[in-house]
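> How does the following fold in three dimensions:
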Amino acid sequence: MIPGFVYQGTPSRVVFGTGTLARLPEEVDRLGLRRVLVLSTAQQEREARDLAARLGNRAAGVCAGAVMHTPVEVTARAVEHATGLGADGLVSLGGGSSIGLGKAIVLRTGLPHIAVPTTYAGSEMTPILGQTRDGIKTTQREPGLLPGTVLYDVDLTLSLPVPMSVTSGMNAIAHAVEALYARDGNPIVTMMAEEGIAALLRALPAIVGNPTDAAARSDALYGAWLCGICLGSAGMALHHKLCHVLGGTFDLPHAETHTVVLPHVVAYNARAAASAIGRVGALMGTADAGTAMQALARRLGAPTALRDLGMPEAGIERAAELAVRSPYWNPRAVDRDSLHALLARAWAGAPPMID
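Prediction:
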């Protein structure tokens, strides 16, 4: 018998396919927008300006100031820019940094937001904003933060560098893994989580072998979409708490941090969430999902140690302290000593440990 549950569907409009970027002008028109501000990181400014040119007089300008972890001072400048241009909407092009900046502007202005993802981060499918102030990253969830339209174009991911593809994909897998044991999980989210993980497990090795494999890129983007829905529907637990602490406090790269930490959290929760972690293991063909997840990362050429991302060993204690100060719900209770041990293994790149 299926137990009773509550499922709140995400109300985004999704346009998925190949060559769908050509439909962006009609999506802008559909929302009745006349002056949209295009958001990106500095690294994608050229693509953002090309996109603004494609929009013609529908574009108010470009703001290429998005950075990781959405610092509040960066958002303040972007809001001032949008206001000065008289923008009546936003188009964010890129991954979690650009889409996160879009959400932060929405929080402060209420402007309509169209997201055009170019990575597998999944932020576009969540009503969650993570932002950093004075080295502390906090999150908030509000329905209005969810982009109203998401335009997925597989072609935009064909040039995504392989290392970023891998870590971005592992980041997406982490969303789905936590959704399997989240407090607000339900059978619908479980189906999407398993399908999303399976799609990415197929796609990532194929992308490493052939970065322009359109079928693999389509699988990866589809999987990332599903994993993003899972995160937006079922919430977060220990894995995301640790990654938010590590990113906000030590400015570690977002997707790489998720890639390193995930196997250790899977092992930490393996007994307390045996059914959920067992589903992950079944998808990977093993009873030890944490070890398999780390082996997959290593096989794909991804980092497996926090020290390789620039985290100081002396920061382990600080990270453990911050994580227990305001913890997210987790199927297994957390304490500073246990998290210190987990983070020490992740820092060194040691094998995950089930205890």
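
> Could you use CA atoms for every contact and neighbour count after this?
OK.

> surely Leu322 meets His244?
No. Checked against CA atoms under 8 Å, the pair Leu322 and His244 is beyond contact range at 10.1 Å.

> Neighbour count for those two, which is higher?
Set side by side, Leu322 and His244 show more neighbours around His244, with 27 against 17, by other CA atoms under 10 Å.

> Alongside the first, I'd like the structure of this one:
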Amino acid sequence: MTEMRFIHETLGQRVRFGTGESADGVAAEIKLLGADQVMVIAAPSETTLARTVSADIPVALVHQDVRMHVPVEVAARARSAANDHRVDAIVCVGGGSTTGLAKAVALTTGLPIVAVPTTYAGSEATSVWGLTEGGTKTTGVDTRVLPRAIVYDAALMTGLPVDLSVVSGLNALAHCVDSMWAPRTDPINRALATEAIHALAAGLPKIVSAPESLAGREETLYGAYLAAVAFASAGSGLHHKICHVLGGRYDLPHALTHAVVLPHVLALNAPNAPEAEERIAGALGGDTAVRGLQELRHRLGAPRALRDHGFRENQISDAVDVILPVVPDTNSTTVTRDRLTYLLRDAWEGADPR
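Modelled structure (predicted):
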């Protein structure tokens, strides 16, 4: 009989989950912070929504200069704007890029963040930050960037198109899968990830069949939060190491890259991670984890090939060179140059890992 032994860290933040209640939730959180000069960060496409969400708080400025993967020059401009307006809190309304920019400001200023997600990215529930410079994406962990509070409102998700909902939801699913074998994984992370897979597998097909359905949006949002909490504790596994390189170095769309690469990483690792294989397969309702994932992806009409989205075949070798040094030592399957090359080639051409 083995002895269970692990160290688990739970990050401290408040979560408000209520459909149609985002404006009230944001106002309540800003009041708790005692802030009176708030910086609202939102991409141009989210500005109208952001103004509605922030209608009852003291807004000092609305900052719209948001870019995918948070280039360092974009972060510098946001930090300068926060300083110029002497802001004392940040409200970010949007997806992972918007949350990432808010984190970049908090990293150097310590300003508290209230995050209002409009995708299933999950960045709002982690203390992970990322900045891109010269084709290299650097990530780190710092408690200063963890949002003080999250305001979840499924009604804000109904404007997210189905195709973007699918890749964003599969990005959340990637958090679950990586949490099964990441460097700091433990039984609590695996339990959270398993429940998250159940919720995502139930919610995403409802979004595809009925995009305006709040039930599907709520289930998916709940699953995305659990997935992010598991990932925040477990750390980045092989999947995220691969996708951070592909996104930062070749400017590939973040969520879409995760959606395409995920089945290939799962196919590589599952044979040598029997407990994770059993959990994932059970949560997806498949006889194997990979088959369950692929059946879900088929139902969702998920993207299949990186070559359709900007990644070139002649970039595979370069990507392998950059990824190999950051492969976690704890990965369940030994990652060789040949294995990684085959994985990236399959993801590039859209091969079925089954």
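
> Over to the residue nearest the centre of the first structure. Which of the three states is it?
Of all residues in the first structure, the one closest to the mean position by CA atoms, centre = their mean is Ala121, 3.4 Å from it. Assigned with DSSP: H, G, I helix; E, B strand; the rest coil, Ala121 of the first structure falls in the coil class.

> Tell me the spacing between it and Ala53 of the first structure.
Distance, Ala121 of the first structure to Ala53 of the first structure, using CA to CA, to the nearest Å: 26 Å.

> what do you get for Thr291 of the first structure?
Applying CA to CA, the value for Thr291 of the first structure to Ala53 of the first structure is 47 Å.

> contacting residues for Arg13 of the first structure?
148-150 (CA atoms under 8 Å, 6 or more residues apart in numbering).

> let's see it at 10 Å
Going by CA atoms under 10 Å, 6 or more residues apart in numbering, Arg13 of the first structure touches 27, 114, 147-151.

> can you confirm Leu151 of the first structure is in a strand?
Yes. The assignment for Leu151 of the first structure is a strand, going by three-state DSSP.

> That one touches Thr20, doesn't it?
Yes. With contacts defined as CA atoms under 10 Å, Leu151 of the first structure counts as touching Thr20 at a distance of 7.0 Å.

> what is in contact with the two at once?
Going by CA under 10 Å, 6+ apart, residues that sit against Leu151 of the first structure and also against Thr20 are Val116.

> ok, those two, which is more surrounded?
Neighbours were counted for Leu151 of the first structure and for Thr20 using other CA under 10 Å; Leu151 has more, 22 against 16.

> What's the match for the more buried one in the second structure?
Taking TM-score structural alignment, the alignment pairs Leu151 of the first structure with Val151 from the second structure.

> Please apply the same query to Ser165 of the first structure.
Correspondence of Ser165 of the first structure to the second structure, assessed by TM-score structural alignment: Ser165.

> Quick check: nearest residue in space to its match, chain neighbours excluded?
Distances taken as CA to CA, 6 or more residues apart in numbering place Thr119 nearest to Ser165 of the second structure, at 7.1 Å, with adjacent residues excluded.

> who touches that neighbour in this structure?
93-96, 154, 156-160, 164-165, 167-169, 172, 217, 220-221, 224, 255.

> And Val324 of the first structure, what's its match in the second structure?
Taking TM-score structural alignment for the superposition, Val324 of the first structure sits opposite Leu324 in the second structure.

> quick revisit: between Thr291 and Ala53 of the first structure, who's got more neighbours?
Per other CA under 10 Å, whichever of Thr291 of the first structure and Ala53 has more neighbours is Thr291, with 19 against 13.

> Now do the same for the more buried one: helix, strand or coil?
Thr291 of the first structure ends up helix, using three-state DSSP.

> and if you look at Val15 of the second structure?
Strictly by three-state DSSP, Val15 of the second structure counts as strand.

> Please report how far it lies from Arg217 of the second structure.
According to CA to CA, Val15 of the second structure and Arg217 of the second structure sit 17 Å apart.

> between these two, which one's more packed in?
Arg217 (28 against 17).

> Tell me which helix or strand that one sits in.
Element membership of Arg217 of the second structure [criterion: DSSP states H and E] is helix 214-234.

> tell me what the helix or strand just after that helix is packed against?
Next along the chain after helix 214-234 of the second structure, taking DSSP H and E as the criterion, comes helix 238-250. Where contact means 3 or more CA pairs under 10 Å, 6 or more residues apart in numbering; DSSP states H and E, helix 238-250 of the second structure is packed against strand 128-133, strand 136-141, helix 162-179, helix 254-269, helix 316-323, helix 337-349.

> so which of those gets nearest Ala82 of the second structure?
strand 128-133 (17.8 Å; CA to CA).
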